[in-house]
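Engineer: Sequence unavailable; structure follows:
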């Protein structure tokens, strides 16, 4: 039994809604004026005009099965229905309530009636419009009694609160991701440290063994597995909110095509494109935006195992009024990705951006529901917005909004030349002894003279001593984070005081740390992210020493 709402005509029929009280007061004033002002419009005409421009809908229901409606204000037409449909009995109010909310409302109203409805009820639930759209409403209602003290009706005011609910959902989603970001960042750092030891030992063992040795082949397989583990750590770090994304002003068409081509490689899915001419340039981290788009396309590909078409459009959108959740008004590029899959059920739709949420049976080589949450986080970190529309049997549409760049200068790609350089003396700092041992052994094997220490204080002492003895270090490699000692940032400041020309490489398991991203601004000559292969370390050293 789900009764409803109505226009409150009685003076004592008050709700706790300021909007409803205002409507009632206005009606009372109009009724008092009726016939009192010469030449005035009839009160009913004024009231109709008032109601039709109000954001509130007024109802009067009987407390019977399916909630038959005795009165509904004409502005119910905003939901695609007519007042006549309800008041004729053809359309009970219960029939427009979202099915999943019916049981909850029934229990609430039954309990209210059993208690004698002592207070106004304030309910929030979903309704389905005539067009099939799901909208949230705020329902303020009060009971009416007959002479025998029985509750016969509910009357009340309904407000569309869809925008408020969506905003609340976005805030909850953002807070949830923030918590996950902090956890993921810490896990990824520790994980990368462990991988550094594993990968370093694998590299060292491979250098000792002959290439045709069976053990060397097994080590190659282990190295590949470490590479996959590193990619997982990088996925975790993608959730971290970074202030120093590697942004540059970019035109999207080529980037979008490359991302889609990568995602659909070796699949039976085809792609179609429709890009507006003269799309706004955007200032983005190209790698991350490619990843965000690829993840969504991969989701569509997996939804169409028998093949199909994914359609991608891009258009300029200025001051979009239909996307109230955008961070700010302004110019955006809207990227729409539409698949032909079976669609996403409504109960699932609200969770698809949750980390590790998936409805698929996972195979050994599949990610565990990280793709869409990564896309959400990436777009959010670019001050953009992402939405999804879907219904069962009708496919899924993702819309990505990226802010247009403030300036339109497109950067030219540049290639740095890597030159081999002679060996030298290396001072290596890391708080993990196993990392010091394996990296020291690798560098020694490659022909460098290496000194390993675990703290910035030791680095300063050794570097100063070597300089005084006229045996300076060619390069210093510093770990960014030393939990119980002087880390890379402070150590670098001290070293620059000793030698303004010093060559220092910063290393960290936090690949997205602002210092790693913009290492040159802090005086470093190079940066490397753990875990790294010996080839990556040698390449960074050569670049730094050239």
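Structural biologist: On my side now, so go ahead. Computed from a prediction, not measured in an experiment: that's the story for all the values here.

Engineer: Only C-alpha atoms from now on, for both contacts and neighbour counts.
Structural biologist: OK.

Engineer: can you give me how far stretch 238-252 is from the chain middle?
Structural biologist: 14 Å (C-alpha atoms, centre = their mean, to the nearest Å).

Engineer: For the strand or helix carrying residue 297, list every residue counted as buried.
Structural biologist: Residue 297 is part of helix 286-302, with elements assigned from DSSP states H and E. Across helix 286-302, burial judged by 16 or more other C-alpha atoms under 10 Å covers 286, 288-301.

Engineer: same question, stretch 445-457
Structural biologist: Residues 448-456 are the ones in stretch 445-457 that count as buried (16+ other C-alpha under 10 Å).

Engineer: who's in contact with the next helix-or-strand element following the helix holding residue 297?
Structural biologist: As assigned by DSSP H and E, the chain's next helix or strand after helix 286-302 is strand 308-318. For strand 308-318, the external contacting residues (C-alpha atoms under 8 Å, 6 or more residues apart in numbering) are 268-276, 279-280, 297, 300, 330-340.

Engineer: this is the comparison structure:
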């Protein structure tokens, strides 16, 4: 026995014999290895029955005591695992295996056993338990459905099911088939086929299904993964089921948004593009880049600055400099010109908008290049319009002053002419001077037409001499010869002669410029009926009046292209380097204000024909006005109001020459005062002549409105240097009985006075 015990001295375990009484363990024998394990000698354990219990970890002492209690049947085998405290309170896991038997004394328990250190076993056990807890927590909290199926399609594990977010207890699924869990026969069949396929092939597989839930129809993405054993057998299949409803809806929304963006990008006339800051290249450009600009998108993708070749040469350096320096830094807002594939120069407004990522870093730049050619044209037209308006105001003022001077000149000439016999040599000279002054009057009228336009001051006239005189005036000294074909029975027209003369000038100038090498300009004028016009080359026009006169201006010049024909009457449109683009536009406006039509036919290389249609005034309907050549005499007292002293003087002399007495007033207040005084003393004026415009005071229109409150039967004649003023054109609407446009001569004034008073 002693030799057998000596053999345990070399074995790495503690063998002992003891009597166990609660916390007392009286060792009778213990091997020396106890010192290596617990830093206690066998003698210490034999002499102190409590020292062993004191070395048990405090947390494990109750478990140790329970292990030795209530063993009614002896002998009994005890197997315990607990912690003990070694040297320096080092925790040591031990496994104790002991046999309990009845001792020689009653109630004495004798134990024979062994202690062995298990340094890794418990740690592995705890680690496995920890892994189990973490795995359980993971599967319980994952939004995905995790399941395990055996080869017979039985459920071995499920963390949750379709409609529940709570853990699924094993008693509800363990060993059941899918159809028992509420899955339709069709879906269950699909799952079972996938499980069998994965078991046989050992390769993961997936599918996507739509399945009804309490929250409605949802999309699920399901993966089937094989779980091979150590020997390579596949006994179970792992199922991972993920709700992808929101993902699919987002993908659908993205596709719809992308489709809308694509449709918008394809139809919009602006070029939309995206610049990637990291790649330093354009990653998208809309179809308008090719469709409208004529650029090559493929070249642009490989060379992000290929679009600069389309930029107008004068703008390239400025545009390139701005884009290279600032595109990745801040917003750009720049306008420049491009040359399209049709060699057309267009204005572009290019703006950029940086897009930042979650870190606030600019990672993309979105740009839009909009064609603003029409806006640029409008801005240029507005600028031109402002300049023309200023020039028009100047022209109007000049024309007004010019007409006042001409009135004084014509008045004095007509007075001098009235005192001479027609056989006098001076009579002819004065007549020539008077004729020259009347020509100057036409210039003043053109200035007024240019300055304001306005309603035409119409008279019924014959056009034969007007056409010839104005055509010859324009072509005088040029290498273009006029050829006239004018009907002798040309109907009269009711027109503003000055404005129609301006139209004739513009059309003849256009013909002369079209024939730089010289040639013939044919002018035809004849009467036409409305239905004849509709059957002519200009049948697209709608003419409401039954009788018209047509004047054609035909040249054999370079002609006008179809493209330019559509814009020939647009303001500022011109094909001439020095042209203003106003001549034909002004002519078109004048003719339209006369109720007429201006049309054109042309062919490149063959020449052009401009046709002017004016409503006729046939003789049976209205006799045209035959210019009066004699002074009309009369009697009465005339009140003259004009702010120019020269005009007051010459008007007074002219009125007096016609047999009337007169009184003058320099402004509206004085005229009202003189009129009231004469009215109160019972010697009223027979007529009043009122200048329409008085700077800084009451003009003729305002004075007349007050005179009518005093004498509703007052006979007033309006006089103005603005011969195309609406008041002059529609004088009767304002209460005037007659009108005289400056400049005028003695005969003109006498005729109006006579018609008003008689």
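Structural biologist: That came through, no problem. Only a predicted model underlies this, so the values are computations on that prediction, with no experimental measurement involved.

Engineer: that older thread, of the contacts of strand 308-318 of the first structure, just the buried ones, ChimeraX syntax please.
Structural biologist: Of those, the buried ones go into a single ChimeraX selection, burial set by 16+ other C-alpha under 10 Å:
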select :269,271,279,280,297,300,331,332,333,334,335,336,337,338,339,340
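
Engineer: from the contacts of strand 308-318 of the first structure, which ones fall inside strands?
Structural biologist: Per DSSP state E, strands hold the following members of the contacts of strand 308-318 of the first structure: 269-275, 331-338.

Engineer: host element of residue 46 of the first structure?
Structural biologist: Assigned by DSSP H and E, residue 46 of the first structure belongs to helix 43-52.

Engineer: could you say what helices and strands that helix packs with?
Structural biologist: Where contact means 3 or more C-alpha pairs under 8 Å, 6 or more residues apart in numbering; DSSP states H and E, helix 43-52 of the first structure is packed against helix 18-33.

Engineer: Check which residues of the helix it packs on are buried.
Structural biologist: Along helix 18-33 of the first structure, these residues count as buried under the neighbour rule (16+ other C-alpha under 10 Å): 20-21, 23-24, 27-28, 30.

Engineer: quick revisit: how far does the helix holding residue 46 of the first structure sit from its chain's centre?
Structural biologist: Relative to its chain's centre, helix 43-52 of the first structure lies at 45 Å (C-alpha atoms, centre = their mean).

Engineer: From residue 263 of the second structure, how far off is residue 257 of the second structure?
Structural biologist: 10 Å (C-alpha to C-alpha, to the nearest Å).

Engineer: sorry, that was for residue 507 of the second structure
Structural biologist: As judged by C-alpha to C-alpha, residue 507 of the second structure and residue 263 of the second structure stand 49 Å apart.

Engineer: returning to what we had before: can you name the two of the ones in strands among the contacts of strand 308-318 of the first structure that sit furthest apart?
Structural biologist: Largest separation among those by C-alpha to C-alpha: 269 and 331, giving 32.1 Å.

Engineer: Skipping adjacent residues, who's closest to residue 339 of the second structure in space?
Structural biologist: Leaving aside its sequence neighbours, residue 339 of the second structure sits nearest to residue 345 (C-alpha to C-alpha, 6 or more residues apart in numbering; 4.8 Å).

Engineer: Neighbours of the counterpart of the one you found in the first structure, how many?
Structural biologist: Aligned by TM-score structural alignment, residue 345 of the second structure pairs with residue 134 of the first structure. Counted with other C-alpha atoms under 10 Å, residues neighbouring residue 134 of the first structure total 17.
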